[in-house]
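Peer 1: Okay, here's the prediction I keep looking at, along with the sequence it came from:
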Amino acid sequence: MASLTHIGASGEADMVDVGGKDKTERTAIAEGAVVMKPETLALILEGNAKKGDVIATARIAGIMAAKRTHELIPLCHPLLLTKVSVDIVPDEALPGLRVTALARVTGKTGVEMEALTAASVACLTVYDMAKAVDREMTVTGIRLVEKRGGKSGDYRRQAD
């Protein structure tokens, strides 16, 4: 089993030294969902939420969050992201909204945390903007779907 990369020899937190690594293009995709009452989903899709356009606001919040990941997660490196996108689509079967976030960089370390942060904050923003009408919403399924590039190679989550 591989050892934890952010723990020093004495067990202390340690930021990984990426100085000797090569710059490569790296991409990560993460997802999450907000499960809600059907009426809440309808309200959001009709654009009638009291706080405004829920989907557009959540998309922007996710993008902004990805850019600030290093300020939120203590041992993350600040990255010069080249691309962040957040896609939010309704899913009547949940019912709710599915969020997919993509982060890309050409650098010495991966962007998994940026994609996960974008997906998480987008989901939390949906919750915040609709909580007045539905406190039973559930933020769920935050997970890495795929990562490409870097020394450790590519990863794709197996279907559930």
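Peer 2: That came through fine. Numbering: from 1, shown residues only.
Peer 1: Could you use CA atoms for every contact and neighbour count after this?
Peer 2: OK.
Peer 1: On the three-state scheme, residue 30 is what?
Peer 2: Three-state assignment for residue 30 (DSSP: H, G, I helix; E, B strand; the rest coil): strand.
Peer 1: Would you tell me which helix is longest in this protein?
Peer 2: helix 112-130 (DSSP state H).
Peer 1: And that helix, what's buried?
Peer 2: Under the neighbour-count criterion of 16 or more other C-alpha atoms under 10 Å, helix 112-130 has 112-127, 129-130 buried.
Peer 1: hold the first one in mind and look at this next one:
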Amino acid sequence: MNFRSTDPLLRRLSLSNPVHFLALGFGSGLLAKAPGTYGSLAAIPVYLLMANLSLPWYLGITLTFMLAGFYICDKASKDMGVHDHGAIVWDEVVGMLITLIAAPAGWGWLLLGFLLFRVFDILKPWPIKWLDAKVHGGFGIMIDDVLAGVFSFLCLQGLVFLVG
């Protein structure tokens, strides 16, 4: 795998720092090509660990990750000296967890949730694109992916209902 070792901004972060480790999606954000996709993939083991929890526990942990993400992404961004560097992918981890709220068991649903989230995260339909451009700081880094996760969740649950 090709890491972003030549990016001088990444030298300002350390995987031994828990905030940086999480901001970089357990290191997945260091991959040079499509770090957002790798960050979304990094969410899958986290989801699998949470999948059998009751809905209140799943929601509570996801909300905690989201709220912590405001700080985590802001801190990493400030440590790098740039807003929303591509290597910061904690927002993708949280967006995927939102997408997969109450998802049916099975790899097909997991794959569909992943694909839906990537589509919304990449295409950024309104108001996601507007939020991404206008809102800054840790909240700004997180909010577009949170909303992409909500849109993906709604689509996934709509498909569950139709197939159901």
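Peer 2: Sure, I can see it. Being a predicted model, the structure only gives us computed values, none of them experimental.
Peer 1: TM-score of the superposed pair?
Peer 2: The TM-score (TM-score structural alignment, normalised by the length of the first structure) is 0.30; 78 aligned residues with a C-alpha RMSD of 4.7 Å.
Peer 1: now the helices: where do they sit in the first structure?
Peer 2: Going by DSSP H, the first structure shows helices at 38-46, 54-67, 69-72, 112-130.
Peer 1: Just send these back as CSV, with distance to residue 140 of the first structure too.
Peer 2: Shown next, in CSV, are the helices of the first structure (distance: least, C-alpha to C-alpha, whole Å):
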stretch, distance to residue 140 of the first structure
helix 38-46, 16
helix 54-67, 15
helix 69-72, 20
helix 112-130, 9
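Peer 1: between the ones you listed, which gets nearest to residue 101 of the first structure?
Peer 2: Smallest distance to residue 101 of the first structure across these (C-alpha to C-alpha): 5.4 Å, for helix 112-130.
Peer 1: what's the angle from the longest helix of the first structure to helix 54-67?
Peer 2: If you take axes from the mean of the first three to the mean of the last three C-alpha atoms, to 10 degrees, helix 112-130 of the first structure sits at 150 degrees to helix 54-67.
Peer 1: what's near enough to touch residue 128 of the second structure?
Peer 2: Listed by C-alpha atoms under 8 Å, 6 or more residues apart in numbering, the contact partners of residue 128 of the second structure are 144-145, 147-148.
Peer 1: All the strands of the second structure, in order from the start?
Peer 2: Ranges of strands in the second structure, per DSSP state E: none exist.
Peer 1: Mind jotting down where the helices sit in it?
Peer 2: Remark: helices assigned in the second structure by DSSP H are 18-23, 35-50, 55-80, 90-99, 107-123, 128-134, 137-163.
Peer 1: Could you measure from residue 26 of the first structure over to residue 106 of the first structure?
Peer 2: Between residue 26 of the first structure and residue 106 of the first structure the computed distance is 6 Å (C-alpha to C-alpha, to the nearest Å).
Peer 1: Those two: which is more packed in?
Peer 2: Neighbour count, other C-alpha atoms under 10 Å: between residue 26 of the first structure and residue 106, residue 26 has more, with 23 against 20.
Peer 1: wait, the more buried one sits on residue 102?
Peer 2: No: between residue 26 of the first structure and residue 102 there is no contact under C-alpha atoms under 8 Å: 10.6 Å.
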